[in-house]
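Enquirer: Here is a sequence together with a model predicted from it:
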Amino acid sequence: MEDIFSADRVERVAALRSSGIEPYPARVPKNRMLAAEILALGEKNYGTEVRVSGRIMGRRGYGKLAFLDLVDGSGRIQICLQKEHLSDENFALLGQLNRGDFIFVEGEFKATDKGEPTVYGNSITLLAKSLLDPPEKRKGLEDPELRARLRYVDLFTDNEVQKRFLARSALTEAVRKELLSRCFVEVETPVLHPLYGGAFARPFTTHHQSLDMELFLRIAPELYLKRLLVGGIERVFEFARVFRNEGLSTRHNPEFTMLELYQAHTDYAGMIEIVEALVPAACLAAGNDKLTATWKNQTWSLEPPYPQKAYGELFLEHASCDIHNESAVHTALKEHNISVEGDDEGAWWKAVNDLFEATVEPTLQDPVFVIDYPAPVSPLAKVSPNDTNVAERFEFFLGGMELGNAFTELNDPEQQLANFEAQAVSSDPDSPRIIDRDYVRALAYGMPPAGGLGLGIDRLAMVILGCDTIREVLLFPHLRPEYGAEA
């Protein structure tokens, strides 16, 4: 790994240690102020003694005078260091400092001749020596791949990147606050599952050495959360890291954050009301002045209520055939190069839904609830009492992208077992092959009527923050490793 370090900076570390200065001290000086706090003192407090620490991101002048741009989590402040105000040891240390180094400065807060608020240092302490030269802050990292790979550099060289991730954190916290105000309880459920379910997706697998058993990284927390409804906790939610062993795209990452919530004694109409509260709360918390989102050169109002459109009607409009006209659907599938992978009902309806995704979803630009999904593609939802061919389910779309999925939850244990058994023999390769009998047993003890919702936090952040790809809202998206596994 030595080849990744700057040879000049490694030499500087050696020189510092030989002079008795530890480049990475274990203890740091106390009572530091943030740059923003110092600047807030204002002109009336010029002459105040202050203590500040941060990363050097700019340096001007050498010899007996140097100006440094010092950056911390609150912002930037200028430091002026003059030989006449430093000890010999500190002046020698100044000569070894580079951009990227962390230092602690004590000095007097006042203005330069040009009027810029500045800390005139009389003491400097090295906190951490940087062994690589950071990019120029005004340029940052320009290559998207490199930005994602070196996110730690991207964050401290581009203020907008840091603001974006702080905004993502704020919108997540706003969603949490809204749910807590509604008496929901935040919980944690297992990440390692003995069976996988709650979604149609291929799992990642691992092996438990002590128990000698195969486990799966969860593809959804749904079945554990609904067990809590059985247990009497009537409103639950989890910000869950979920894992799906599928492709990468501008909208897909194999590891992502899903909000899932379940509420007893309501239905999917209750989930619509919750979406119409969470989305505006997230939008405003992210720093938007209005309830609007601008994404890929389009701007949408996020002011609720959002319209509702039936799955079958949208299918007829955009796929140009009736969803129940098998011959016409076959023709449309061929036109879009979608094949039916099997001869069972599950394979047929998966192909129908693939056709919906290809023809309808790109048109769903404004916020909309697509309701009345076909029952065969909704095995965890109740069917409509008015039409047993459709489920009480909606998906929430914005910008042609699914952001949320909700059901009136199926709580009939016999019907749930039958649905699981149908999944187990389906020719759909993503259909779960194992029946979760413990979940069926939980339902057999009685689960209250409930509504449930899954909301993709990454995609919600993409749209609200105006990011073209999911990578831009993930601190560390998945990439091929740059280095091998050798020691």
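Expert: Arrived safely, thanks for sending. Bear in mind that the values here come from a model prediction, so they are computed numbers and not experimental data.
Enquirer: can we go C-alpha only for contacts and neighbour counts from here?
Expert: Fine.
Enquirer: show me where the stretch 251-400 of the chain has strands.
Expert: Secondary structure of the stretch 251-400 of the chain by DSSP state E, counting those that start in this stretch: the strands cover 255-264, 292-295, 298-301, 308-310, 368-371, 393-398.
Enquirer: Second structure follows, compare the two:
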Amino acid sequence: MSEDEANLSALEAARRQKMQQLIDMGIDPWGQRFDNHIAIADVRAQESKITEATETVDGKETTTYNGPKVRIAGRLVLMRSAGKLIFADVRDRTGQIQIFIGQNQVGERNWQIAQCLDLADIVGVDGELKKTKTGELTVFVEELHFLTKTLDPPPEKHKGLTDPELRQRMRYLDLSHTDGAIERFVKRTEIVKSIRQTLSNQGFIEIEGPTLHAIAGGAAARPFITHHNALGMELYMRIALELHLKRLLVGGMERVFELGRVYRNEGISPKHNPEFTMLEVYQAYGDYRSMMDLTEAIITDAIKAIGAAFELPYGETLVNFTPPFQRRTYAELFHENTGINPEDDAAVKLYAINLGLDTEGKHPDVIRNEIFEEKVEDQLKGPIFVMDYPASICPLTKRKTDNPAVAERFELFINGMEVANAYTELNDPDLQDKLFRTQLEGQSEEDSMAKMDHDFIRALRNGMPPAGGLGIGIDRLVMLLTNTQTIREIILFPLLRHEASQE
């Protein structure tokens, strides 16, 4: 056993000894129901109720405080003992406050309970909200309630959980001991709540589509495959929400959305997690410009919901979300950032070769898009709507009436990161059938959309109204609005490799 392991065992043994002392006192070390406590933030808001009185004793002025009775519950995050006095900090989801435990003030039983306290234990407190001589807002304990004994010592205050993977693997410790961790996930909740409210206010209906699909469709991605024993068939974890939502447009549900998890069996990076949250929205009788307006509303409402200004930091950049967002065409940005005419196939191919890109057997539009991803996207600080993509790389998108080579599609980029993707939806069943078949050519069985979704084509033949469709990556949006640099810091439980000890 190493010295660190021996020390840890000794610390745990000491905590277990205190747990036994509580049991011997007739106290449940795992706590009981504790009603009527109030949030620490609400307690701190009562500071104005504290009254102050000054009296002179032996020629010295003494200030005394009287305040409201309060009841709080939370985790001990700091303790300082001085003889018959204990000062400690208690933290709950809303904030942190100091408590004072004096042996003469709380009585013998409460003092005995206090001797069993360790950092990270969970306690309840009844007391009076006052101030110390130094003016610090403090709950002066009158009754101490033991609610949970923590057997493992918490991370050291100054070292903390500095390893990102450890914080993500042990999210419970990250939330309880890392400043700002809970607040970040609370903001995520507020953003998602705001998105639902914005859509509801505009008449959209939230639905729940299937997460197990017989055909992996709606995006170009590799799916996770599972097996249904009773039916004896392979199924796919959904890679997109699109095709089922469009079926609802056919059925007459004119404004629908789903906000849920999708799964893509692909790599992990600061911007990618195999399991992530998507919003998809479909509006009958709209188009991709309708979706631009809706996207602006969703994002600006979300910023208001978390109490932020429209100018937000992201790393070393300030992003200005004041609407309207900039709108530029794909072709304009391609030419601006490469100096190449995007319609000159020969020049585009030569430029790609000079970049070291593989061009063999690739459609010119695919080559163009690889150059765009390499040279243009990182320059898009935004927020900026990139409009009018090459039609051949957009198989679910309606073409421009006056230029069938261009699709009515936009992607929203913010600080070089794609956040949203939207189309004027293709509702011509014959063209959709043709494009599906073209896309399937040469794909292996393990790739997405390697099977034709015949039922979707059948649905289109029954008449889908002209429509706009929108997809927003919720995780990436939360990253941008909370100044978080990696997607795994705004997903509570991101996918991680097995711990070495468990392999």
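Expert: Arrived safely, thanks for sending. Note that the structure is predicted; figures quoted are calculated from it, not measured.
Enquirer: Stretch 184-196 of structure 2 maps to which residues in structure 1?
Expert: Under TM-score structural alignment, stretch 184-196 of structure 2 corresponds to residues 164-176 of structure 1.
Enquirer: How about stretch 378-398 of structure 2?
Expert: Counting by TM-score structural alignment, stretch 378-398 of structure 2 corresponds to residues 362-382.
Enquirer: how long is that stretch end to end?
Expert: For stretch 362-382 of structure 1, the separation between the terminal residues is 27 Å (Cα to Cα, to the nearest Å).
Enquirer: Next, the buried residues of that stretch.
Expert: Using 16 or more other Cα atoms under 10 Å as the burial criterion, the residues of stretch 362-382 of structure 1 that qualify are 363-364, 366-382.
Enquirer: need the contact list for whatever residue of structure 2 lines up with residue 412 of structure 1.
Expert: For residue 412 of structure 1, the aligned residue in structure 2 is residue 428 (criterion: TM-score structural alignment). Residues in contact with residue 428 of structure 2 (Cα atoms under 8 Å, 6 or more residues apart in numbering) are 460, 461.
Enquirer: now with 10 Å?
Expert: 396, 398, 457, 460, 461, 463, 464, 465, 466 (Cα atoms under 10 Å, 6 or more residues apart in numbering).
Enquirer: give me the number of residues near the residue nearest to the fourth one when sequence neighbours are not counted?
Expert: With Cα to Cα, 6 or more residues apart in numbering as the criterion, residue 460 of structure 2 has its nearest non-adjacent residue at 5.2 Å, and that residue is residue 429. Residue neighbour count, defined by other Cα atoms under 10 Å, stands at 18 for residue 429 of structure 2.
Enquirer: cool, and residue 280 of structure 1?
Expert: If we define neighbours as other Cα under 10 Å, then residue 280 of structure 1 has 23 of them.
Enquirer: if I look at the alignment partner in structure 2 of it, how far off is residue 147 of structure 2?
Expert: Counting by TM-score structural alignment, residue 280 of structure 1 corresponds to residue 300 in structure 2. Applying Cα to Cα, the value for residue 300 of structure 2 to residue 147 of structure 2 is 42 Å.
Enquirer: Helix or strand: which one has the closest residue to residue 346 of structure 1 other than its chain neighbours?
Expert: Using Cα to Cα, 6+ apart and skipping the chain neighbours, the partner closest in space to residue 346 of structure 1 is residue 426 (5.8 Å). Per DSSP states H and E: residue 426 of structure 1 is located in neither a helix nor a strand.
Enquirer: right, and residue 426 of structure 1 touches residue 340 too?
Expert: No - using Cα atoms under 10 Å, residue 426 of structure 1 is not in contact with residue 340, being 12.0 Å away.
Enquirer: what sits in contact with each of the two?
Expert: 346, 347.
Enquirer: Output the contacting helices and strands for the longest strand along structure 2.
Expert: If you go by DSSP state E, structure 2 has its longest strand at strand 69-82. Under the contact criterion of 3 or more Cα pairs under 10 Å, 6 or more residues apart in numbering; DSSP states H and E, strand 69-82 of structure 2 touches helix 40-44, strand 85-92, strand 95-102, strand 122-131, strand 137-148, helix 171-177.
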